[in-house]
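1. Next come a sequence and a model predicted from it.
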Amino acid sequence: MNLCASIDGIVNNLSVPFNKVKAKSASYMAADLVSVGDSWLSFAIKKRLIEPIAGAEDLDWFKCLSHKWKVYLRRNDAGEIDPRGEIWAAPYRWGTMVRAYKKSKFRKHNLAPIEPELTGRISMVNSPREIIGSVLKYMGASYNSNNIDSQVAGGKIAVQQILALLANQVDPGKFNKVLAFGIRDVWAAVGGSSDVLPAVKYMSNVAVVVPKSGASLWADLWVYPCPPFYFDIHFVIPFI
């Protein structure tokens, strides 16, 4: 089993036709299943990178899903949710974005959890979706805003200004180092619950919280790659 370190890396591999790949070893072969994040599902369908799961409605795993999942997974050829569409993916894990912080640092400086200025002391997941989503949430808008100029106060300019302030707080070297609490100057981190909770389970000095205002949800899905697309790995697992 080989792992791909990012979702965009998975999609890039998915998008490379076999006839453009110069195989250097027998490891270049068709993948049976590929794992992608839910945010890439519409894109993969629209670009014909994956194919629907035939007969999914009759399979036990699909029958056991909640109604919300069944609605979410049924899409038309444009990748849009459609009650008459086909089933394109099988979810195998899901969670929410959480915040973890060093309790000792906040007690020492008499700070409220995750609310003070933390310039250079924050680690964030390296995901444009979550970074922009955090900015939109901070501005009182929705993670799911699809027209920033009309749905967000101040439009794109205001979002860019807040994004610049966030960039000043997050050390560029700490992006995608969600569990970097071993680094002395990291006081807080933002990351996926499936990564953060197991890692901090035995760290007595680290607390994990979900914002009262809410947090984004994510899911990882198994999908069938669409021929003639091939990979240099049997299947891949995303690390968010």
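-> That came through, no problem. Just so it is clear, the structure is predicted and the values come from calculations on it, not from any experiment.
2. Going by C-alpha atoms from here, please, whenever you check contacts or count neighbours.
-> Fine.
3. List the neighbours of the top helix by length along the chain that are in contact with it.
-> For the chain, the helix with the greatest residue count under DSSP state H is helix 155-169. By C-alpha atoms under 8 Å, 6 or more residues apart in numbering, the list of residues contacting helix 155-169 from outside reads 117-122, 132, 135-136, 148-149.
4. most residues in a single strand of the protein, which one?
-> Assignment by DSSP state E gives strand 90-102 as the longest strand of the chain.
5. quick one: contacts of it?
-> Taking C-alpha under 8 Å, 6+ apart as the criterion, the residues outside strand 90-102 that touch it are 62, 73, 113-114, 181, 187-194, 196, 205-211, 215-223.
6. what's the angle between the helix or strand following the longest helix of the chain and strand 90-102?
-> Past helix 155-169, heading to the C-terminal end, the next element that is a helix or strand (DSSP states H and E) is strand 188-192. Interaxial angle of strand 188-192 relative to strand 90-102 (axes from the mean of the first three to the mean of the last three C-alpha atoms, to 10 degrees): 170 degrees.
7. Name the residues of the helix or strand following strand 188-192 that come out as buried.
-> Counting by DSSP H and E, the next helix or strand C-terminal to strand 188-192 is helix 193-200. When burial is assessed from 16 or more other C-alpha atoms under 10 Å, helix 193-200 yields the following buried residues: 193-197, 200.
8. Can you show me the helices along the chain?
-> Taking DSSP H, the helices of the chain run over residues 7-14, 41-46, 60-63, 67-73, 103-108, 128-138, 148-151, 155-169, 193-200.
9. hold the first one in mind and look at this next one:
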Amino acid sequence: MTLGDVWLGEAIEKELIDPLDIAEIENWQTLPSRWKNLVKRDRQGNLQENGLIWGAPYRWGTTLIAYRSDKLDWQPQDWSDLWDERLSDRISMVNQPREIIGLTLKQLGKSYNTENLEEVPELKSELLNLNKRVKYYSDQHYLQPLVVGDVWVSVGWSNEIIPLMAKSPNIKAVVPTSGTAIWSDIWVKPKAKETETELSEIAKQWLNFCWQPQAARLMSLFADAASPVINTIDKDELEPDITNNPLLFIDSAIFDKCDFLEPLSKQSKEQYINLWKEVRNS
């Protein structure tokens, strides 16, 4: 079964999945540490360096800035560009507090995973200024206004923006230079009976396959997402359609500044939700 990484903590806490015995999966060792650490959790779903392994990341993407190149005579490069007066009432965004508050934190030089928002006093005013420029918030329909030209910039997920670019040559996209949010799809093991705790041989073979170079190349070419092992493959062995695509083969200096949306404490979650309500109701 596949699961988005932002749901992994909840699935663990609610005992919906079992940890994986990864010892017999040879290609686990090829996975970069950043991806291994993402799935090492305690039984409450929190990140733990020596925790159990609760999943197998197999593809990933980012939050991008998409824009209409035929409407703008300049190219957005970073989150700070969203505050440009020229984009007033010309932006659509996903309706996700962690994403919008997170990109604002990033614009202020902070992490998406800032625990105590009260330590960033300028955050609320920056969010209010950004909110004035946003015409639509929607998880399902944020790209439609961009297609018809009702907005000129959209903020959303790479697996939805990349295929749209193939159909619409006037739509371009960038990974913000100060870093962005990373998401990952993960293979997980649904909760099983006590007598069925071991992974099947087919499951082990499948996980090994997903981390093989050939599978990684195919994933990155045809799935509108990248494989977590793509950067472990010699660049000369990768197709130009991968290495020449900065949305998939991300510059390492930018990638190092990107964040997974990590689990937050209950108190921090309430801060994010309350701040989002204040901004949206302003």
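-> Cool, got the structure. Just so it is clear, the model here is predicted, and its values are computed rather than measured.
10. if we take the buried residues of helix 193-200 of the first structure, which one ends up nearest to Trp88 of the first structure?
-> Ranking the buried residues of helix 193-200 of the first structure by separation from Trp88 of the first structure, with C-alpha to C-alpha as the measure, puts Ser194 on top at 23.3 Å.
11. Look through the second structure and tell me its longest helix.
-> Ranked by residue count under DSSP H, the longest helix found in the second structure is helix 266-280.
12. how about that one, which residues of the first structure does it hit?
-> On the basis of TM-score structural alignment, helix 266-280 of the second structure is assigned to no residues in the first structure.
13. chain center to that helix: distance?
-> Taking C-alpha atoms, centre = their mean, to the nearest Å, one finds helix 266-280 of the second structure lying 20 Å from the centre of the chain it belongs to.
14. Only the buried residues of it, if you could.
-> 268-269, 271-272, 275-276, 279.
15. What lines up with Pro211 of the first structure in the second structure?
-> Aligned against the second structure by TM-score structural alignment, Pro211 of the first structure finds its counterpart in Pro176.
16. doesn't Gln77 make contact with its match?
-> Yes. With contact defined as C-alpha atoms under 8 Å, Pro176 of the second structure counts as touching Gln77 (5.6 Å).
17. Look at these two and report which has more neighbours.
-> Between Pro176 of the second structure and Gln77, Pro176 has the larger neighbour count (other C-alpha atoms under 10 Å), namely 25 against 15.
18. With Ser111 of the second structure as the reference, measure out to that one.
-> As judged by C-alpha to C-alpha, to the nearest Å, Pro176 of the second structure and Ser111 of the second structure stand 14 Å apart.
19. tell me which of the buried residues of helix 266-280 of the second structure is nearest to Ser69 of the second structure?
-> Distances from Ser69 of the second structure to these, taken as C-alpha to C-alpha, are shortest for Val279 (29.3 Å).
20. show me what contacts the closest one?
-> Contacts were defined as C-alpha under 8 Å, 6+ apart; by that measure Val279 of the second structure touches 124, 127-128, 131.
21. 7 Å - rerun?
-> Remark: with contacts taken as C-alpha atoms under 7 Å, 6 or more residues apart in numbering, Val279 of the second structure is in contact with 127-128.
22. repeat for Ala188 of the first structure
-> Ala188 of the first structure makes contacts with 100-102, 121-123, as judged by C-alpha under 7 Å, 6+ apart.
23. Ok, Leu16 of the second structure next?
-> Contacts of Leu16 of the second structure were listed using C-alpha under 7 Å, 6+ apart, and they are 190-191.
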